[in-house]
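what follows is a predicted protein model with its sequence.
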Amino acid sequence: MNSQELLKRYAVGERDFSDDSTIFGDDDLVGVDLSGANLSGINFDVADMSRINLSGANLSRASLSEICLEEANLSGANLRHAYLFQSDMPSTNLSSADLAGACLSCVTAAGVNLHNANLRGADLLSIGLGGADLRGADLSSATLEGANLTNANLTGAILDGTNIDKVTFKNTIMPDGSIRNNNV
């Protein structure tokens, strides 16, 4: 199944695509609405998904590596154990999304909204989170080693057991509201 068939099936009311071993490499899904769809385990590698609406979608165990999710809406989406290695996610809305155990290594996510997101145990190795909204996010046991948190807001975030080795803090608002301006 290609992206056009997926969109056609979605348009007639189908929402469960979890049993399809779909591969969408190099497909264009810019600005489409797949909100609420069950895309668990699907492969969207190397797709352009800028401005896509995946709010409330189930993308658990999905492969989303090297894709463009610029200005996408994934609010409330289930991305548990999803693989987003080297994806481009500037200004993406992931508020209240469940990213527990997800791999977001080497992701570019400047200005991303992760307000109240669940990132427990997530791999955020070398992620670029400049200007990110991480207020109230649960980063317990996550790996943030080598991450850039310049101008990020972590007010109320949970960092219990989080690996913050070699993290860049510059004008970063920490969970207690203090400003941090040093590398660890």
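Cool, got the structure.

rest of the way, CA atoms for contacts and neighbours
Fine.

could you look up the SS state of E5?
Three-state assignment for E5 (DSSP: H, G, I helix; E, B strand; the rest coil): helix.

tell me the contacts of it?
Residues near E5 by CA atoms under 8 Å, 6 or more residues apart in numbering: none.

quick check: the residue nearest the centre of the chain vs Q4, distance?
Centroid check for the chain by CA atoms, centre = their mean gives L94 as the closest residue, at 6.0 Å. Remark: distance between L94 and Q4 (CA to CA, to the nearest Å) = 25 Å.

ok, now P175?
Applying CA to CA, the value for P175 to Q4 is 44 Å.

higher neighbour count, those two?
Ranked by neighbour count (other CA atoms under 10 Å), P175 and Q4 place P175 first, with 18 against 12.

isn't that one right next to L139, touching?
No: the criterion here is CA atoms under 8 Å, and P175 misses it with L139 at 11.1 Å.

ok, and here's another one to check against it:
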Amino acid sequence: MSKISEITIEELLELYAAGKRDFTRYTIKHTDQYFENGIDLRGVKFRGDSLEAIFFSLENSNLSGADLRGINFRKANLDCCNLSGALLNKASLWCAGLNRANLSGANLSGASLSGTTFVTANLKGANLSKTKLYETSFNCADLSGVNFSNAKIHRPIYFDKANLTQVDFTKVTLDIAWDEISFKEAYFENTIMPDGSIRNS
């Protein structure tokens, strides 16, 4: 197995600008640098913990279509990021902020979403099957067409004012009562509930 190469964020951006997209065997040196308008890493491929050192540089960034499977995004600031169509299967998003982010069509199957906030995020058509949900907030989010099948809910989660049109909650595993989940002013339309029944507002 080839060794892991350590590069700075500036070197990462230079390599990306030159056409490189696969950074599977790279790790980024820690930086406190902040990019007010985010950075463009569309279609990039990272695996494992490669982005750990630049978590706070990613707000407003474009990571659409990126391959981020299994990546560690603990406490990451991903607010307003474009992650549409991204692969985030089995990623760790513990206490990450994805408020106002675009995750339409993203695949988060098996991801850990404990303490994650998706306030006002766009998750239209995203795959959240088999995710681990623990005090996760989807308040005011567009969840239309989201697949939550086989997700595991360990603590109350929040769907206040969320759009739950055609959401699939089948086979969700709960260790709390369903009525402990907050759905204040949520919009239901052809929403498939855990017992297979259809709920409409």
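Perfect, thanks for sending it. Predicted, not measured: the structure shown is a model, and the values here were computed from it.

which residue in the second structure aligns with the residue nearest to the centre of the first structure?
Mapped onto the second structure by TM-score structural alignment, L94 of the first structure lines up with L103.

tell me the contacts of that match?
Here L103 of the second structure is in contact with 82-86, 121-124, 126 (criterion: CA under 8 Å, 6+ apart).

need the buried ones from the residues you listed selected in ChimeraX.
Listed next is the ChimeraX selection for buried residues among the contacts of L103 of the second structure, using 16 or more other CA atoms under 10 Å:
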select :82,83,84,85,86,121,122,123,124,126
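
for the alignment partner in the first structure of E14 of the second structure, helix, strand, or coil?
The criterion is TM-score structural alignment: under it, E14 of the second structure has K8 as its aligned partner in the first structure. Three-state call for K8 of the first structure (three-state DSSP): helix.

mind listing the shared neighbours of P175 and L139 of the first structure?
Any residue near both P175 of the first structure and L139 by CA under 8 Å, 6+ apart counts here, and that gives 157-158.

what ranges does the second structure have for its helices?
Using DSSP state H, the helices of the second structure run over residues 9-17.

show me where the second structure has its strands.
5-7, 26-28, 112-114, 132-134, 152-153, 163-165, 173-174, 187-189, 191-192, 198-199 (DSSP state E).

so for E59 of the second structure, which of those strands sits nearest?
strand 26-28 (16.6 Å; CA to CA).

let me see the contact set for K124 of the second structure.
K124 of the second structure sits in contact with 103-105, 142-146, where contact means CA under 8 Å, 6+ apart.

same question, S61 of the second structure
So S61 of the second structure contacts 37-41, 78, 80-82 (CA under 8 Å, 6+ apart).

that one matches what in the first structure?
Following TM-score structural alignment, the counterpart assigned to S61 of the second structure within the first structure is I52.
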